[in-house]
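Chemist: Everything below, folded, please.
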Amino acid sequence: MASRSQLNSMIFKMQVTTALLLLLITFSLALAQHEEIPYAEVENICITCSCQNFTNTKILNCHDRSLKHILARWPEQFGTNHTGIEIHATFSKNDIEILQQLPATDGILYFSARRCKIQKLQSKIFIDSPNIFRLDLSFNQLTEEALTPDVFKGPYNEHEYESIKLKELDLSYNYIRDLDSKLFEHINQLSVLNLAHNRFSKFDDGAAEAIGCLKYLEVLDISFNHIKILPDNIFQNLNLHNLNLKNNNFTSIPNSLNMAHNSLESLDISYNPIEKIHTDDFNNFNNLKYLNMSDMMTLKKIEVGTFSVLTKLEELHCKNNFYLTSIHLPTESKFLKILDISNGNLNSIVLEVDLLHNASKNGTLNFWPYIKTIILAENPWNCDCTLAEILKQFKNITIEKDDLSRCSSPIELTGTKLSDLNAVEICNGQHKNRFIIEDPSSSYTPYVLRAKHVVYILITIGLVILSGIIVGFGLSYGRRRLKSDVIRLKSSPIRYISVRNSS
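Modeler: Here you go, the predicted model:
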């Protein structure tokens, strides 16, 4: 009978053997994961691709080289010690359906695999390249099933997988509908995330948690999806600077933006079916510099005072809004440089300021001292005293597309350039003494003679002519058929039957 010490020794040996066996199995599985799919040949890669070897930068350009796989290791020309070295590698526009583990390096890696038809990502593809700074996987076929937390795991230490140093991640133009709540737990230094042109219809709690853990995120692009609402807490822990919500299905400004109002500097809400912008939609947006609310085909009203809180606004884009007839401009935005309110249905501008009390000694207003560009073209402007006084203050500013910026009313000013308006004359009613202000040097082209209208007219004429030709051919064909039937009837022989002997 074995002694207790022998028994303990046997148990210990069995435990060690089991542990070694499990470790071997794990290693074999991991190895098999990468070796069951071959890598591209490295030996002549600098002949197949383009290699550039600088002192602190290595560039590998394998763009559009008909490759099926990436490399297992970097070219020999790049050496083995990459400490302090940047590696820029692109495998874009190849047929790489499965992205394998990236070659090992301790250098700073910028990796691109755009337009590669990638459908799957192997687990722990950055385990040997934790210093990856930028990853571009746009224009592929990735779905939410391919994006698991294991993909972004870094090297394994004694207790857990470390994080990787990814700063910029581009997943645009894929087929992603949702995000795993733990997806980004190993890339907590991410500052730029692009999810544009995917298939999101909403951001549920899981997606909100995934994005909410990115405490260093500064730029988020979720444009060109189908999102209607955002969770109220999605931006709660973020220091977001740039947010792109363009071309979604928002019917109002999301309440969740209130969580990011202190840090947000750029906001794009264009191409959304929003009918009304409320006064308090941009409350406390103290640092907003860029605002784009163009191409909103249902926008009918912007409430008074909406822009008054945007004291640091530098660019305001509000063009192609065909149901918007008037706009209250942000007179408190003293840093405004670019104003684009072109190609809409605007007939008036309203300033929340008394022109007389806010004019300086030299006759110009004390707001917008940095204004450089004003785009007013393609609007049916009502050239009244208010509009003339406003434009008078910007006489030293070049109004872009000036040849298209003209009065539509009153009738005696129709066709007059906005830059030619005489505020004194209009405000005193002197313009009513003439039916139309004539400008012999003017190159004004009536609406019906402008390029797009000429095209429409030509298309209409072409359709009418084509319809006439088709009808003519139809009538001609019908007449021919009718005529041939008559001729056949006339040419048929008449048969006579004798009945004399019929009895």
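Chemist: CA atoms for contacts and neighbours, from now on please.
Modeler: Fine.
Chemist: What distance do you get for residue 59 to residue 48?
Modeler: 14 Å (CA to CA, to the nearest Å).
Chemist: Also residue 57?
Modeler: 20 Å.
Chemist: try residue 87
Modeler: 18 Å.
Chemist: More neighbours: which of those two?
Modeler: Remark: of residue 87 and residue 48, residue 87 carries more neighbours, 23 against 15, as counted by other CA atoms under 10 Å.
Chemist: That one contacts residue 59, doesn't it?
Modeler: Yes - between residue 87 and residue 59 there is a contact under CA atoms under 8 Å: 5.9 Å.
Chemist: List the buried residues in stretch 418-428.
Modeler: By 16 or more other CA atoms under 10 Å, the buried positions in stretch 418-428 come out as 418, 419, 421, 422, 423, 426.
Chemist: and which of these is nearest to residue 330?
Modeler: If you rank the buried residues of stretch 418-428 by distance to residue 330 using CA to CA, residue 418 comes first, at 20.7 Å.
Chemist: Now for the closest one: which residues touch it?
Modeler: 383, 388, 391, 402, 405, 406, 407 (CA atoms under 8 Å, 6 or more residues apart in numbering).
Chemist: What is the nearest of the residues you listed to residue 414?
Modeler: Of those, the one sitting nearest to residue 414 (CA to CA) turns out to be residue 407, at 5.0 Å.
Chemist: Wait, a helix at that closest one?
Modeler: No - using DSSP: H, G, I helix; E, B strand; the rest coil, the assignment for residue 407 is strand, not a helix.
Chemist: neighbours around it, how many?
Modeler: Neighbourhood size, residue 407 [other CA under 10 Å]: 23.
Chemist: gap between it and residue 382?
Modeler: Residue 407 is 6 Å from residue 382, by CA to CA.
Chemist: Also residue 330?
Modeler: With CA to CA as the criterion, residue 330 and residue 382 are 20 Å apart.
Chemist: ok, those two, which is more surrounded?
Modeler: More crowded of residue 330 and residue 382, by other CA under 10 Å: residue 330, with 24 against 21.
Chemist: Wait, that one touches residue 307, no?
Modeler: Yes - assessed by CA under 8 Å, residue 330 is found in contact with residue 307 at 4.8 Å.
Chemist: To check against the first, give me the structure of this:
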Amino acid sequence: MFQLVEVELYVLIIALVFRNAPYFIFNFCDLQLMIISLSSLQFLERLDLSFNRLRWLPQDFSQSLPSLQELRLDHNLLQHLDSTSLVDFENLRKLDLSYNRIRAMDVRAFSSLSRLSLLNLEANRLNVLKDGLLSRQQRLEVLLLSHNNISLIENEALAPLRSLTLLGLKGNQLEHIRFKTFLKLQTTTTTTTHLQLSFNHWTCDCELQRVFGKIRRVQHLHVDDYKDIICHAPAQQAGSFLESLDSQLCITETASVLVITITVVLAVIGTLVKGEHNWKTNKQTVTCLWSN
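Modeler: Take a look at the predicted model:
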């Protein structure tokens, strides 16, 4: 591992001496900004920039690394990914961006990474998984999004992922999910897509139970941690395992609907009876007046 202080000078020396080396690990100590020249590393296949203090990536970061297949940027201070930093990584297979502070990503940030098989975004600060972000990732096999703040997965966000075998979403802010969102994970092979969904803020109601029931009946989908899914709301279900509630949620909801329906029907009948009674009373009054 290289301990660098005068970044540009040392990287230039390393680039000249090890220009054909397939794998580099750089440790920039307390470096706040990464401004380095990688112009002589066109044959580099693996680059490890983890455990630094990188806050951003230069726009031309990927230009001189056409052969790169694995890039580690985990455990840094990155907050944003734009569409230019990764644009030339057409051969990249593995990208690790875990344990950063990423809140937002340009929807085109990964548009050039069509060969990507593993994308690790764990332990960031993402709120939404947007449509179009993964539009070119048909070869992606592993997508790790656990321990973010994700509360919404947009309808088409997962639709392009035809080769996915593992989707990690543990420890987010999900309250509800839509069955159609996961049904679109139609793999082109017979491989099962494993889902990890525990430790979210699940609102346990009949709809959620139905969604999980449908997912578990789909042959190519498997919820690995279904037994660990715990209700966060409503208050009377908080702390309960969804599995232990079985069909109680839907039975309770059906019973509530029946009670409301019966109450409404009785109210309508009561109104009709009262109206009929008033009509008869008024009719009798009118008859008496005419008689007099």
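Chemist: Please state their TM-score.
Modeler: Scored against TM-score structural alignment, normalised by the length of structure 2, the superposed chains reach a TM-score of 0.71; 245 aligned residues with a CA RMSD of 3.2 Å.
Chemist: re the thing from before, just the contacts of residue 418 of structure 1 now: which is nearest residue 287 of structure 1?
Modeler: residue 391 (27.7 Å).
Chemist: Now which residue in structure 2 aligns to the closest one?
Modeler: Using TM-score structural alignment, the partner of residue 391 of structure 1 in structure 2 is residue 215.
Chemist: Kindly report the same for residue 337 of structure 1.
Modeler: With TM-score structural alignment as the criterion, residue 337 of structure 1 matches residue 165.
Chemist: Please, where are all the helices along structure 1?
Modeler: 4-35, 45-48, 205-212, 385-392, 423-427, 451-491 (DSSP state H).
Chemist: want to throw those into a markdown table with distance to residue 252 of structure 1?
Modeler: Formatted as a markdown table, those follow (distance: least, CA to CA, whole Å):
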| stretch | distance to residue 252 of structure 1 |
| --- | --- |
| helix 4-35 | 47 |
| helix 45-48 | 52 |
| helix 205-212 | 19 |
| helix 385-392 | 30 |
| helix 423-427 | 38 |
| helix 451-491 | 33 |
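Chemist: Nearest to residue 274 of structure 1, out of those?
Modeler: Minimum separation from residue 274 of structure 1 across those (CA to CA) falls at helix 205-212, 22.9 Å.
Chemist: Show me what counts as buried in the closest one.
Modeler: 205, 207, 208, 209, 210, 211, 212.
Chemist: Grab the nearest non-local neighbour of residue 247 of structure 2.
Modeler: Counting by CA to CA, 6 or more residues apart in numbering, residue 209 is the residue found nearest to residue 247 of structure 2 once chain neighbours are left out, at 7.7 Å.
Chemist: is it true that the one you found touches residue 249?
Modeler: Yes - at 7.4 Å, residue 209 of structure 2 counts as touching residue 249 under the criterion of CA under 8 Å.
Chemist: Tell me, how many residues neighbour the counterpart of residue 174 of structure 2 in structure 1?
Modeler: Taking TM-score structural alignment, the alignment pairs residue 174 of structure 2 with residue 346 from structure 1. Residue 346 of structure 1 has 22 neighbours, counted by other CA under 10 Å.
Chemist: and the closest residue in space to residue 346 of structure 1 that isn't next to it in sequence, how many residues sit next to it?
Modeler: Here the nearest residue to residue 346 of structure 1 in space, its sequence neighbours aside, is residue 325; by CA to CA, 6+ apart that works out to 4.1 Å. When neighbours are counted by other CA under 10 Å, residue 325 of structure 1 registers 19.
Chemist: The counterpart of residue 325 of structure 1 in structure 2 and residue 181 of structure 2, how far apart?
Modeler: By TM-score structural alignment, residue 325 of structure 1 lines up with residue 151 in structure 2. Distance of residue 151 of structure 2 to residue 181 of structure 2, computed by CA to CA: 14 Å.
Chemist: Residue 1 of structure 2 is in contact with residue 29, isn't it?
Modeler: No - checked against CA under 8 Å, the pair residue 1 of structure 2 and residue 29 is beyond contact range at 11.1 Å.
Chemist: So for the two, which sits in the more crowded spot?
Modeler: The neighbour count for residue 1 of structure 2 versus residue 29, taken as other CA under 10 Å, is higher for residue 29 (13 against 8).
Chemist: Need the counterpart of the more buried one in structure 1.
Modeler: Checking TM-score structural alignment: residue 29 of structure 2 goes with residue 198.
Chemist: That match reaches residue 178, doesn't it?
Modeler: No - Residue 198 of structure 1 lies out of contact with residue 178 (CA under 8 Å); the separation is 9.6 Å.
Chemist: Not including adjacent chain positions, what is the nearest residue to residue 93 of structure 2?
Modeler: Per CA to CA, 6+ apart, closest to residue 93 of structure 2 is residue 116, 4.2 Å.
Chemist: From residue 110 of structure 2, how far out is that neighbour?
Modeler: Taking CA to CA, one finds residue 116 of structure 2 at 9 Å from residue 110 of structure 2.
Chemist: Leaving out the residues flanking it, which one is nearest to residue 421 of structure 1?
Modeler: Excluding the flanking residues, the one nearest residue 421 of structure 1 by CA to CA, 6+ apart is residue 388, at 6.2 Å.
Chemist: Would you mind listing the residues in contact with the one you found?
Modeler: Residue 388 of structure 1 neighbours (CA under 8 Å, 6+ apart): 418, 421, 422, 423, 426.
Chemist: gap between the third one and residue 283 of structure 1?
Modeler: Computed as CA to CA, the residue 422 of structure 1 to residue 283 of structure 1 distance reads 37 Å.
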